[in-house]
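J.: coords please:
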Amino acid sequence: MVLLALLSRAGTHGGQEAADLPGSAAGPSGDISEITSLSSLVKTAELDPSGNYLFGFHPHWVLVTGAFSNFCTEASGFSSLFPCLLPYLLMLPCWFYLPLFRDYIMCRGQRPPICCPGLGGGQVAVLAVGGPLEALEAKAGELILWIRNQKGFVPLGLPGPAFSFGHNELFQQFPNPPGSRLRRAQEALPPLLSVALPLFQGPLGLLLPFRTPIHTVVGAPIPVQRNPRPSREQVDALHALSVERLAQRFDERKARHGLAAHPHLLLARRPRRRCDRREIKRGNRAAPPSSAQRPAQND
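T.: Presented below is the predicted three-dimensional model:
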């Protein structure tokens, strides 16, 4: 089983069809857990089933639970809201090397990268843009998104915003303030393992979620003309447009989901890696971010 997990490339190259299992997007039932029973999906725009789409999911949280329950199961009725569309949650390759877990997440089928030319329509790729560092900021009452300089998705297309209200309230994360030993250890893991391993708990210290409803709001997609080699200026402009649309969608819906007192999203800049610092010393005169590494309010 271990050799199969290490040698099989189905997780990253696709090829397995969806199984008709309870709770899968292809199956008849979706109420498979406490979390999925608390999920609801809100559609704010019609999507043409002949096209392919990229959903930018926020916030990442520690387990991307809102994305899994809404786009990997029928708990919230995705197929009824978006008929003829089939969602796929994009995951890091490292998860496909874990025996048993990889088989569980592949039960509903997997495909090669959806944002590639040649694939038919009706495909939806769901990307948690913030990444593992954003998971370390997942705390009740806080909405910090690490997307200031997350621009790698722009050549694939601008994502329609998919924001989960109540996502950060499902679990309580152990205190990990910036500069603490725990936080430094967690921030050192992504370059090595691609994960940050946040520590969290539920009621009575158990790994069960608090009974907090999750409302995932899917916004309208942003149409762009495909360009396989966009310039840096084009990437910056499209990224700014994507962030602006996300902030607008949040401001429009926050009062309906109990966040009327929350003024703005906090948008943070991902800190540079050591390799970036070496490149700066070799000749790149651009100064690395200092205070911008911490959250900056989006006015």
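
J.: please make it C-alpha for all contacts and neighbour counts, starting now.
T.: OK.

J.: list the contacts of the residue sitting nearest the centre point of the chain.
T.: The centroid of the chain falls nearest to residue 128 when counting by Cα atoms, centre = their mean (1.3 Å). By Cα atoms under 8 Å, 6 or more residues apart in numbering, the contact set of residue 128 is 56-60, 64, 90.

J.: what of residue 16?
T.: Residue 16 is in contact with 10, 106, 109-111, counting by Cα under 8 Å, 6+ apart.

J.: now it: which helix or strand?
T.: Using DSSP states H and E, residue 16 falls within no helix or strand.

J.: that one and residue 201: what is the separation?
T.: Look at residue 16 and residue 201: by Cα to Cα, to the nearest Å, they are 34 Å apart.

J.: again with residue 21
T.: As judged by Cα to Cα, residue 21 and residue 201 stand 29 Å apart.

J.: could you also give me the structure for this next sequence, so I can compare it with the first?
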Amino acid sequence: MFLAKAPITSACKGVLNPASQIPKVASAARSRGFSTTPSAYQGVTLLQDKENGFGFARSNPRPVKPRSKGVTEIRGPYYSVMGKRYLADVLETMGNHVDGLKFAGGSFSLFEEKPLRELIDLAHEHGVYVSTGGWAEHLLTHPDPNTVFDRYLTKCKDLGLDVIELSSGFLSIPEDDWLRLVDKVHSYKLEAKPELGIQFGAGGDTPASGLEAIGTSDPGKLVNLGHRFLDAGVKRLMIESEGITENVTSWRTDVVSRIMKELPSERVMFEAADPKVFNWYIREFGIDVNLFVDHSQIVQLESPGPRQGTVQHFRRTETRLPHTTNMNGETQSHRSSASSNSQPQSKRTHRRKGITWAPLNISLKRRLQTFLVLCHTLTIPIFLTIFFFTCAIPIFWPLLVPYLVYISLFSTAATSGELKGRSQFLRSLPIFKLYASYFPARLHREEELPPTKKYIFGYHPHGILSHGAFAAFGTEALGFSKLFPGITNSLLTLDANFRIPFYREYALGLGIASVSRESCENILTKGGSDGEGMGRAITIVVGGARESLNAQPHSLRLVLKRRKGFIKLAIRTGADLVPVLSFGENDIYEQIHSDEHPLIHKLQMFIKRTMGFTIPLFHARGVFNYDVGLMPYRHPLNIVVGRPISVMQQQNRDKIDDQYIDELHSRYVQELMRLWDQYKDVYAKEREGELEIGS
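T.: The predicted structure is shown next:
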């Protein structure tokens, strides 16, 4: 019998370690993904064959596989058995119309391994991906869910399964744990497909009256969680039908409309294993809607009717008339379709060319995320504005004059290494978690770091504004103190920033310090549990301002070949070196290639030499639009902390061996390359090149 979903009613927290620890995965081929069709498998149906078939009949031609829209996933063995011969019949006749095969309720676990592999291989031969269906919730109820889930993913990968569906069933899983599950699945080079719904207890065959008594959740919660999954790299979401079109007294069409309005339609799939349901979806949203149906319904769905639109459903079939010219001499293209004729003119959808404006009905949480990222981007101008405003009020002058003299001539707070202004309360404010969730950003740890040592974290790449470094090491937004307990870390920045009135207090409160040599040595040799820096750490963005000019999307060019000052610092202080690679840091902005504009490049380098920083000519999105502005794009930032490199201390600068410096530098570069090679297929799938180490 099939494994039933455990009726757990309490919150299931801690299903994964709070420390998002990435498992070590043996090298394997990349995941098949959601739809891959061998080039040899490009059969043409009679309905599409215009010369020798029925191509003369009006229909909605479907793109060849792999498809990104109009995807059909069929249920495998669950209500009835399915063997190789039956599946062969289905795919040999209807394979053109099937994109995915989904096992249900853990049914694949009831097979012997040989016939299961035969089913999976047969599906792949016809360009059909294979999904596990919902079974993860059963595994998460085990006493040791981490070990069980890792073994589950390892075996799924070995069997050739492509997609791991993540459904909660009767479990209440915190959002962060959901995202950790997604990361874990992706780390095995498998595709994660979360199943979302509004009905608690969905999938448990509870009658409609019972589900109504339990109640439903706010559809906005589903939409917000869907956005977080998509930001985390999920390619497609499954929408559970219970509570929407199944086991309800009346369909919740409002929920479906909101999902289609606020989430990308091509990245959403609806459970619709009922002819009335899938007919409604196609009638309302057209043939491009992604649907999950039973294997027995594939012919009914794809036959001349619902998908093909050759009998009664002409909503998406367009008749194109010749181009004409209007009174102004402009060429017009006339279109006639049943869908456009059936709707009032005022309700037609027009695609705007140019700037894409943000919709008005965005959730409050996403608005707050945008606002906080905007504030962080403009932190220095905001504090300078406050300062000049106070300067305009004479009553503050007796306080401002000595304050300015103090921070300009006498203050050593940024370089003393005492960290007196550091406030754990400020670092842990919830606003920083909202800031980090904008991208979203996540901090991953490969190994625990004992607090009995001191460390230098080398952060790469610089990017435009180093948003990932601030979220991970300048605040507690990503849980640094939980991942590395007992270690007091300081993010370092230019010494000039501590001469900016009011801003310096904010930076010191976050534990940020100067990147000067004096500051680095003081932090790593003073304070700590032994008074000599034990348990202290600093984070240096090694590439600096020069590297920011290399920040181009989908590429990673580091300025590191000649950067050895941090290596010498580690030797003098006895601090271990810890490489950190941030995947996505270069993808949140676009900038002009200054190398292609010599005058601009010379000006940028002149500013860098004279002022210590440079000004990349960058752009991304705006606050109210997605095309123009200085706000970063919403792109996942995955910050992976590598393995520490032990360093032998040599306090006498004159006796530091150059060969030892080169050896440590080489080991550091090798560790960075290992991080890149191990996680590039997980967090840099859209890369256009490999990691480059430059000077």
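
J.: any idea what the TM-score is?
T.: The TM-score (TM-score structural alignment, normalised by the length of the first structure) is 0.81; 267 aligned residues with a Cα RMSD of 2.2 Å.

J.: can you select the buried ones among the contacts of residue 16 of the first structure for me in ChimeraX?
T.: The following ChimeraX line selects those of those that are buried, judged by 16 or more other Cα atoms under 10 Å:
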select :10,106,109,110,111
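
J.: just put the contacts of residue 16 of the first structure in TSV and tack on secondary structure and distance to residue 81 of the first structure.
T.: Formatted as TSV, the contacts of residue 16 of the first structure follow (DSSP: H, G, I helix; E, B strand; the rest coil; distance: Cα to Cα, whole Å):
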residue	secondary structure	distance to residue 81 of the first structure
10	helix	29
106	coil	23
109	coil	21
110	coil	22
111	coil	22
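
J.: residues in the first structure matched by stretch 187-196 of the second structure, start to end?
T.: Following TM-score structural alignment, stretch 187-196 of the second structure has no partner segment in the first structure.

J.: oh, that last question was meant for stretch 375-390 of the second structure, not what I typed.
T.: Going by TM-score structural alignment: stretch 375-390 of the second structure matches no residues.

J.: in that stretch, what's buried?
T.: For stretch 375-390 of the second structure, burial by neighbour count (16+ other Cα under 10 Å) applies to 377, 380, 383, 387.

J.: rewinding a little: tell me the two of the contacts of residue 128 of the first structure that are most distant?
T.: 59 and 90 (14.7 Å; Cα to Cα).

J.: more crowded one of the two?
T.: More crowded of residue 59 of the first structure and residue 90, by other Cα atoms under 10 Å: residue 59, with 28 against 18.

J.: which position in the second structure pairs with the more buried one?
T.: Mapped onto the second structure by TM-score structural alignment, residue 59 of the first structure lines up with residue 461.

J.: do the same with residue 209 of the first structure
T.: Per TM-score structural alignment, the equivalent position to residue 209 of the first structure in the second structure is residue 632.

J.: run a quick neighbour tally on the nearest residue to its match once chain neighbours are set aside.
T.: In space, and not counting its chain neighbours, residue 632 of the second structure is closest to residue 588: 5.0 Å by Cα to Cα, 6 or more residues apart in numbering. By the criterion of other Cα under 10 Å, residue 588 of the second structure has 25 neighbours.

J.: so what corresponds to residue 588 of the second structure in the first structure?
T.: Counting by TM-score structural alignment, residue 588 of the second structure corresponds to residue 170 in the first structure.

J.: contacting residues for that match?
T.: Contacts for residue 170 of the first structure (Cα under 8 Å, 6+ apart) come out as 202, 209-212.
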